[in-house]
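**Q** Dropping a prediction and its sequence here:
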Amino acid sequence: MGYRSGDFKIHPTQNEQIEAIVKCPEDNRSVINGTVINCKGRPVKDAVVKLFAVNNPCDPLSLCPITHTFTDEYGQFLFGPLCPGKVYLVKVWYNNVKVKPLILDTNKPSHYCLSGDCQQCPPCPKPCPPCPKPCPKNDDYGFPCGGYNE
């Protein structure tokens, strides 16, 4: 599911104290959130952000669209809840520019790791295992599986 990130605007009056409690149940599902910024570091409003499932990590073209959303006024987006242990790919479009996609795999360390102690993932076994389920030929909007501008 795709969700828009939200914010709460609270305007207390003079001598008013507001106590906000947000209760969240325990959950093992995950979310992907982020911010789209332009080359000047400013947030991009209304960018299209699309989430794909990577059915076969050995074949980056085995993408199946899951959902999409638009960034808010702060350039932020949110996808979730997502099942842990799956491989996802996020693509972003704004002003007819396609931003480099990023594959997110929660099971494997990445060479983009911030701590610097991660190791490069081993190559996929040959031949690659079959996809768990076939990818639809078109997404909900009639575009070929794999996204727009492909």
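**A** That came through, no problem.
**Q** contacts, neighbours, all on C-alpha from now
**A** Noted.
**Q** Can you tell me the SS state at residue 92?
**A** Using DSSP: H, G, I helix; E, B strand; the rest coil, the three-state assignment for residue 92 comes out as strand.
**Q** I figured it hits residue 101, correct?
**A** Yes - with contacts defined as C-alpha atoms under 8 Å, residue 92 counts as touching residue 101 at a distance of 7.2 Å.
**Q** also this one, for the comparison:
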Amino acid sequence: EFHSLSKTYNMTGWRIGMVVGNATMIDALKRVKSNLDSGIPQAIQYAGIEALNGSQDCIQEHNAIYQRRRDLVIEVLNNMGLEAQPPKASLFIWAKVPEGYTSADFATDLLERVGVVVTPGVSYGKHGEGYIR
């Protein structure tokens, strides 16, 4: 099982996390990882340790903020006529684009008309076409 500290502790971009599982599989993963990069800077490792050992109160506070924001985005999208459901286990919202648009065209239109940046679903593969994220 993989877990990242990115969202939970606001450490996005720090590229720090952990893996738990079968010792043989983890040994193989360590061999691969040692050939992919040179590791994580020590200061970031210490920050990760502090995050894990420190107060966890921030997690519920952050989750409540993310949930309020998510609910507002879902409400606005649905009020605009875009079909969007709350995600079950993610921060990311997928919304169906209006008829007559590709996901890329709609994303461009949103940016040019109202200054809102979204990612065209097609960026995630052919099954993402027709959606924005």
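**A** It's in. Everything numeric in this text was worked out from a predicted model, so none of it was measured.
**Q** Could I get the TM-score for this pair?
**A** TM-score for the superposed chains, counting by TM-score structural alignment, normalised by the length of the second structure: 0.21, backed by 50 aligned residues with a C-alpha RMSD of 4.6 Å.
**Q** Residue 92 and residue 101 of the first structure: which has the busier surroundings?
**A** Per other C-alpha atoms under 10 Å, whichever of residue 92 of the first structure and residue 101 has more neighbours is residue 92, with 20 against 12.
**Q** For the nearest residue to that one once chain neighbours are set aside, list the residues it contacts.
**A** Closest residue to residue 92 of the first structure apart from its sequence neighbours, by C-alpha to C-alpha, 6 or more residues apart in numbering: residue 49 at 4.5 Å. Contact analysis of residue 49 of the first structure by C-alpha atoms under 8 Å, 6 or more residues apart in numbering lists 68, 69, 70, 71, 77, 90, 91, 92, 93.
**Q** now, among these, which is nearest to residue 33 of the first structure?
**A** Of all these, residue 77 has the smallest distance to residue 33 of the first structure: 5.5 Å, by C-alpha to C-alpha.
**Q** What is the neighbour count of that closest one?
**A** For residue 77 of the first structure, the neighbour count with other C-alpha under 10 Å is 25.
**Q** hmm, back to that, could you export the contacts of residue 49 of the first structure as a markdown table, including distance to residue 3 of the first structure?
**A** Conversion of the contacts of residue 49 of the first structure to a markdown table gives the following (distance: C-alpha to C-alpha, whole Å):
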| residue | distance to residue 3 of the first structure |
| --- | --- |
| 68 | 9 |
| 69 | 7 |
| 70 | 9 |
| 71 | 10 |
| 77 | 7 |
| 90 | 14 |
| 91 | 16 |
| 92 | 15 |
| 93 | 17 |
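**Q** filter these to the buried ones?
**A** Among the contacts of residue 49 of the first structure, those that count as buried by neighbour count (16 or more other C-alpha atoms under 10 Å) are 68, 69, 70, 71, 77, 90, 91, 92, 93.
**Q** What residues of the strand or helix carrying the fifth one count as buried?
**A** Taking DSSP states H and E as the criterion, residue 77 of the first structure maps to strand 76-82. Using 16+ other C-alpha under 10 Å as the test for burial, strand 76-82 of the first structure gives 76, 77, 78, 79.
**Q** any idea which of the residues you listed is closest to residue 64 of the first structure?
**A** For the buried residues of strand 76-82 of the first structure, the residue nearest residue 64 of the first structure by C-alpha to C-alpha is residue 79; the value is 15.2 Å.
**Q** Let me see the contact set for the closest residue in space to that closest one that isn't next to it in sequence.
**A** Here the nearest residue to residue 79 of the first structure in space, its sequence neighbours aside, is residue 2; by C-alpha to C-alpha, 6+ apart that works out to 4.5 Å. Applying C-alpha under 8 Å, 6+ apart, one finds that residue 2 of the first structure lies in contact with 67, 68, 69, 78, 79, 80.
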